[in-house]
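Student: Next come a sequence and a model predicted from it.
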Amino acid sequence: YPHDVDKSNRRQFVQYIHQNNSTLRAIGAMCAQRIPETANYEANPHVAAIVNFNLDALLQTYIYARYHKRLVRTVERASAAPIKDKISVYQMHGYLAFGNQKGDSTVEAADAAVLTEQDYFDFFNQPNSLFNFTFLYLMREYPCCFIGLSMQDDNIRRLLHYSKKEQYNGLKSKGKGQPDTWRRQLMRHFVILEHTGDGPIDRAIEDTLRPLGVNVLWIKGFDEIPQRLGELYATTGDSWADVFE
């Protein structure tokens, strides 16, 4: 979008996203829930958190412009505490503001930006850092859906491995059930991936993600993502049309 987003052009910005980024539009809709018998929205209580690997706050900007309310809370550093009734958006690789907030150190987390390969190695070499700890916590407590990731990143795969191993050992120590039952219980995460066009390769991808507790939701093209997320949203009894249209 070529302009700063403010009150005067929010409608145009929302239209731009609707026309050019259906994935962002759908993720934003997942964060909203319409208040019955009103035109107002609140944060979707069925979404615990979002982990954002981008540096910008395009998602947050869109949600505010579309739903006229700050449904999410940007957590860009340890001092930014979550807020009740808002969905926390954890900016894993830092946060750079654009427009009139550019360079504002009270808003940005430019010092935490992960831009180089060396930064990336250092970032994941801090097991007790806010974001590594939070990522592990979220994977332990909630089913996660990965969108826009190839799942080939060794660091993310390692965290998935640690999370599943911890839960498996916990179930084993209780001594109830059988290993096959535990493994089925631990297949609780999902990733949306586009078909490669080669059946054996698709199956190989599934085989490498299964030990990490990740199920693959295959799509033919990324334009299918809104439909997939809409089906998930509707399982709670809420109307997808109320938040997506």
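Tutor: Received the coordinates, thanks. Numbering: from 1, shown residues only.
Student: alpha carbons only for contacts and neighbour counts from here, please
Tutor: Noted.
Student: From residue 145, how far off is the most centrally placed residue in the chain?
Tutor: In the chain, the C-alpha nearest the mean C-alpha coordinate belongs to residue 50, at 3.9 Å (Cα atoms, centre = their mean). According to Cα to Cα, to the nearest Å, residue 50 stands 10 Å off from residue 145.
Student: and the comparison structure, right after this:
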Amino acid sequence: MCNFNFDDLVEEAFLTIGVEPAVATPIENCQPKHNGVTVFHPHGMLPRFDRDLELDNSRIVFSEDDYHNLYSDPYSWANIVQLSLLTSFSVLFIGLSMQDPNLRRLIDLSRSKGFRNQHFAVFCDPTKHVPVSERSQQLRIRQMIELDLKSLGVTPWFIDDYEQVTDILKSIAVPYEAN
């Protein structure tokens, strides 16, 4: 799992169901668990606990300059991790605008090298919950999003509200088996 958020809420959610994930950040690289869950934080992480230690040592991609540095370093840990995930798995993007130029470059690079893994992105449907008078404009926006993402090889999934993300995750989840 790749998490661009700086928090450790995903890890905490796994712990509540009895799954201890491995965590990989630019400063805490780890060996992914083959039969377990690994959460990659390519932009760094600020855990809720042990904050003092983490704040002194963390490399967080937060500012525009940080993003530019990441974009200009094709061999950075973050870029290699993302490219590895894009070429090894089908990816489901949730909560991203899909406008990050570095991510788009990495998706495009993986496809140009012959990797054809199907990727998906979840968006709230811009045509829902809008007045009829604005619906045609929102439909054009939705069509533009679809065309843009399909040019990258990413299939958009439009949902009516974010509660549907839970249903999507449950429908694609693979049961976890602890060793």
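Tutor: Arrived safely. All of these numbers come straight from a predicted model, not from anything done at the bench.
Student: May I have the TM-score of the superposed chains?
Tutor: The TM-score (TM-score structural alignment, normalised by the length of the second structure) is 0.83; 165 aligned residues with a Cα RMSD of 2.1 Å.
Student: returning to that earlier point: report the contact partners of the residue nearest to the centre of the first structure.
Tutor: Going by Cα atoms under 8 Å, 6 or more residues apart in numbering, residue 50 of the first structure touches 87, 88, 89, 90.
Student: so which helix or strand takes in the residue mapped onto residue 193 of the first structure from the second structure?
Tutor: When the second structure is aligned by TM-score structural alignment, residue 193 of the first structure is paired with residue 123. Assessed by DSSP states H and E, residue 123 of the second structure sits inside strand 119-124.
Student: neighbouring contacts of the next helix or strand after that strand?
Tutor: Next helix or strand after strand 119-124 of the second structure toward the C-terminus (DSSP H and E): helix 132-152. With Cα under 8 Å, 6+ apart as the test, helix 132-152 of the second structure has contacts from 98, 104, 107, 108, 111, 125, 126, 127, 155, 156.
Student: Mean distance of the very next helix or strand once past helix 132-152 of the second structure to its aligned residues in the first structure, please.
Tutor: Following helix 132-152 of the second structure in sequence order, the next helix or strand is strand 154-159 (DSSP H and E). Compared with the first structure after fitting, strand 154-159 of the second structure has a mean deviation of 0.5 Å; criterion: mean Cα distance after the TM-score superposition for the first structure.
Student: ok, and for strand 154-159 of the second structure, which residues are buried?
Tutor: 154, 155, 156, 157, 158, 159 (16 or more other Cα atoms under 10 Å).
Student: Looking for the alignment partner of the fifth one in the first structure.
Tutor: Under the alignment (TM-score structural alignment), residue 158 of the second structure pairs with residue 218 of the first structure.
Student: Tell me which stretches of the first structure form helices.
Tutor: Ranges of helices in the first structure, per DSSP state H, are 10-20, 22-30, 58-67, 117-124, 130-141, 154-174, 179-185, 199-209, 225-234, 240-244.
Student: winner for burial among the ones you listed?
Tutor: Of all these, helix 22-30 carries the top mean neighbour count, a mean of 21, counting by mean count of other Cα atoms under 10 Å.
Student: Okay, the equivalent of residue 168 of the second structure over in the first structure and residue 22 of the first structure: tell me how far apart.
Tutor: Aligned by TM-score structural alignment, residue 168 of the second structure pairs with residue 228 of the first structure. Residue 228 of the first structure sits 12 Å away from residue 22 of the first structure when distances are taken as Cα to Cα.
Student: What residue in the second structure is the furthest from its centre?
Tutor: Ranked by distance from the centre of the second structure (Cα atoms, centre = their mean), the top residue is residue 133, with 33.9 Å.
Student: For residue 160 of the second structure, see how far away that residue is.
Tutor: Residue 133 of the second structure sits 19 Å away from residue 160 of the second structure, going by Cα to Cα.
Student: Residue 29 of the second structure now?
Tutor: For residue 29 of the second structure, the distance to residue 160 of the second structure (Cα to Cα) stands at 37 Å.
Student: And for residue 12 of the second structure?
Tutor: Noted for residue 12 of the second structure: a distance of 27 Å to residue 160 of the second structure, by Cα to Cα.
Student: What of residue 37 of the second structure?
Tutor: Using Cα to Cα, we find residue 37 of the second structure at a distance of 29 Å from residue 160 of the second structure.
Student: more crowded one of these two?
Tutor: Legend: neighbour count by other Cα atoms under 10 Å for residue 37 of the second structure and residue 160, higher for residue 37 (18 against 14).
Student: Pretty sure that one sits against residue 21.
Tutor: Yes - using Cα atoms under 8 Å, residue 37 of the second structure is in contact with residue 21, at 4.8 Å.
Student: so who does residue 131 of the first structure touch?
Tutor: With Cα under 8 Å, 6+ apart, residue 131 of the first structure has these contacts: 90, 92.
Student: Same question for the one 4 residues further on.
Tutor: With Cα under 8 Å, 6+ apart as the criterion, the residues that contact residue 135 of the first structure are residue 51.
Student: quick one: what's aligned to it in the second structure?
Tutor: Match for residue 135 of the first structure (TM-score structural alignment): residue 82.
Student: again, but for residue 153 of the first structure
Tutor: Aligned counterpart of residue 153 of the first structure in the second structure: residue 100 (TM-score structural alignment).
Student: Please apply the same query to residue 74 of the first structure.
Tutor: Checking TM-score structural alignment: residue 74 of the first structure goes with residue 23.
Student: residues in contact with that match?
Tutor: Counting by Cα under 8 Å, 6+ apart, residue 23 of the second structure touches 29, 30, 38, 39, 40, 41.
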